[in-house]
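Chemist: Sequence and predicted model, in that order:
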Amino acid sequence: MEQMTDIPTETGYHFNVMRRAIDLIDGAEAPLSLEALAAEMGMSPAHFQRIFSRWVGVSPKRYQQYLALGHAKALLNERFTTLETAHATGLSGSGRLHDLFLRWESMSPGDYAKGGAGLTIYWGWFESPFGLALVMGTDKGICGLGFAAEMGEEGAMQDLVRRWPKADYVEDPMRLRPWVLAAFGAEDAELRQAPLYLIGAPFQIKVWEALLQIPSGHVTTYSEIAESIGNPRAVRAVGTAVGRNPVSWLIPCHRALRKSGGLGGYHWGLPVKRALLAYESARAEA
């Protein structure tokens, strides 16, 4: 890793605290007390609870319940989204994600077939609430976001680069920084613009468009996505397209579950998927 750009000042400090706390909670065999978590963070229990609750929206104790193995099934029962009606009812516009992105567009099929030839992609490493994140973007918006927690920094970099092997890659984290701040919830209104630039095959783009209709804190199934794009038998192909989503977190593939309530797969690691769902559920409740 050549360079890493932190989320600055107080926001960056809180993100680092939350990242460490989530890692600790997720790796514990049993629920951790407030006192134990605070001690690991080097804080008083009151100070840690205040910071955690401000960022997540609920207490550490309540958040740990969202990380329980049965949480995915509960989400399907309580917050299942029918994609065909989500947009019509305005539900898809109520999530934080859709407030952040003022615009998004996709590369033409012909340009995509060129493997990124003639395209300049800027990249940088950033600390995020869900671990170290690799962010990539063009002049038009964020085109890639991956997490290194499970596959490591080199693996994450190779994973994104090989999607567009003929592009020119330029390390420039400061160029991406305003979009990254918006993507991970910076409060400064002037920074709340994080446009997306989707680079994929036409079928993949359709699936990713469907994912963008799932409100924060809600989930759907792979079969529901297939129905919504007019190809109900393409559940397996939909699953592949979900897994190939290059912009994790922002194109919310973590909100797609199996009909059984199982988490299914997640390209960047199931612990990351559980953390993303838990965070969004907590925020929705708050």
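Modeler: Noted; the coordinates are in hand.
Chemist: make it CA atoms for all contacts and neighbour counts henceforth
Modeler: Fine.
Chemist: name the helices or strands packed onto the one helix or strand M136 maps to?
Modeler: Take DSSP states H and E as the rule and M136 turns out to sit in strand 131-138. Strand 131-138 is packed against strand 120-128, strand 141-147, helix 173-183, with contacts defined by 3 or more Cα pairs under 8 Å, 6 or more residues apart in numbering; DSSP states H and E.
Chemist: let's bring in a second one:
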Amino acid sequence: MADKKIIWQNSARTFSENLGYDTLHLDPVGTLLVCHSSKGICYLGILNKENPITKTLEKIQLRWPLCNLQKEIFSGTFKNSLESTLNLKMGIIDNPKPLEDSDEESLDLHLIARPFEKSVWLQLLRIPAGQTCSYGQIAQLVKNPRASRAVGNAVGNNPVS
């Protein structure tokens, strides 16, 4: 598997810089909003009527209060890497199969997470392509078997899943 670098922060109160964002269209998903810091992707989500860009940018600003959001036009290496990684991931969803080590592409991530969220999100990365795992199963894996509802909240708070 390609090395994925994840920069973890407990709080955004210690981080202030410009966050760049742009939209990409990915079939069959639709329009995606991608936001990044200098350290990696910090938000990736689908835009639609219930989740328009203005509402989404407001949520990102609340999560990263000391940062300035700046519209960018993704191009070059970053855009190509982003599109090829997302297209590969969509192909895996449509046609799950074991990946050769060199097949999987990866993007660096920059995430704010409390310790419990971090443990849940790391478990999400371990779920094989094309397979599912219940919140209860994840709660067991993070050594907190009665926390399935908290796992659901952590999954819902994941800005890149």
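Modeler: Looks like it came in fine. If you're wondering where the values come from, they're calculated on a predicted model, not measured in any experiment.
Chemist: And the helices and strands packed on strand 131-138 of structure 1: which comes nearest N245 of structure 1?
Modeler: strand 141-147 (8.6 Å; Cα to Cα).
Chemist: Residue range in structure 2 corresponding to the closest one, please.
Modeler: Aligned by TM-score structural alignment, strand 141-147 of structure 1 corresponds to residues 40-46 of structure 2.
Chemist: contacting residues around the matching stretch?
Modeler: 6-7, 29-36, 60, 107-111, 159-161 (Cα atoms under 8 Å, 6 or more residues apart in numbering).
Chemist: try stretch 98-107 of structure 1
Modeler: The contact list for stretch 98-107 of structure 1 (Cα under 8 Å, 6+ apart) reads 92-93, 141, 182-183, 192-200, 205.
Chemist: And it, end to end?
Modeler: Stretch 98-107 of structure 1 has an end-to-end distance of 20 Å (criterion: Cα to Cα, to the nearest Å).
Chemist: List the contacts of E84 of structure 1.
Modeler: S228 are the contacts of E84 of structure 1 under Cα under 8 Å, 6+ apart.
Chemist: repeat that with 10 Å
Modeler: Applying Cα atoms under 10 Å, 6 or more residues apart in numbering to E84 of structure 1 gives the contacts A210, Q213, E224, I225, E227, S228, I229.
Chemist: W164 of structure 1 too?
Modeler: In this structure, W164 of structure 1 makes contact with Y112, A113, K114, G115, G116, A117, L119, I121, I199, G200, judged by Cα under 10 Å, 6+ apart.
Chemist: hang on, the earlier thing: ok, of the contacts of stretch 40-46 of structure 2, which come out buried?
Modeler: Neighbour counting with 16 or more other Cα atoms under 10 Å marks 31-36, 60, 107-111, 159-160 as buried within these.
Chemist: Pull the number of nearby residues for the aligned partner of S134 of structure 2 in structure 1.
Modeler: Alignment note (TM-score structural alignment): S134 of structure 2 maps to T221 of structure 1. Per other Cα atoms under 10 Å, the neighbour tally for T221 of structure 1 reads 25.
Chemist: again, but for K71 of structure 2
Modeler: By the criterion of other Cα under 10 Å, K71 of structure 2 has 13 neighbours.
Chemist: try T138 of structure 1
Modeler: Neighbour count for T138 of structure 1, taken as other Cα under 10 Å: 18.
Chemist: re the thing from before, what is the nearest of the contacts of E84 of structure 1 to T9 of structure 1?
Modeler: The shortest gap between T9 of structure 1 and any of the contacts of E84 of structure 1 belongs to Q213, at 32.9 Å (Cα to Cα).
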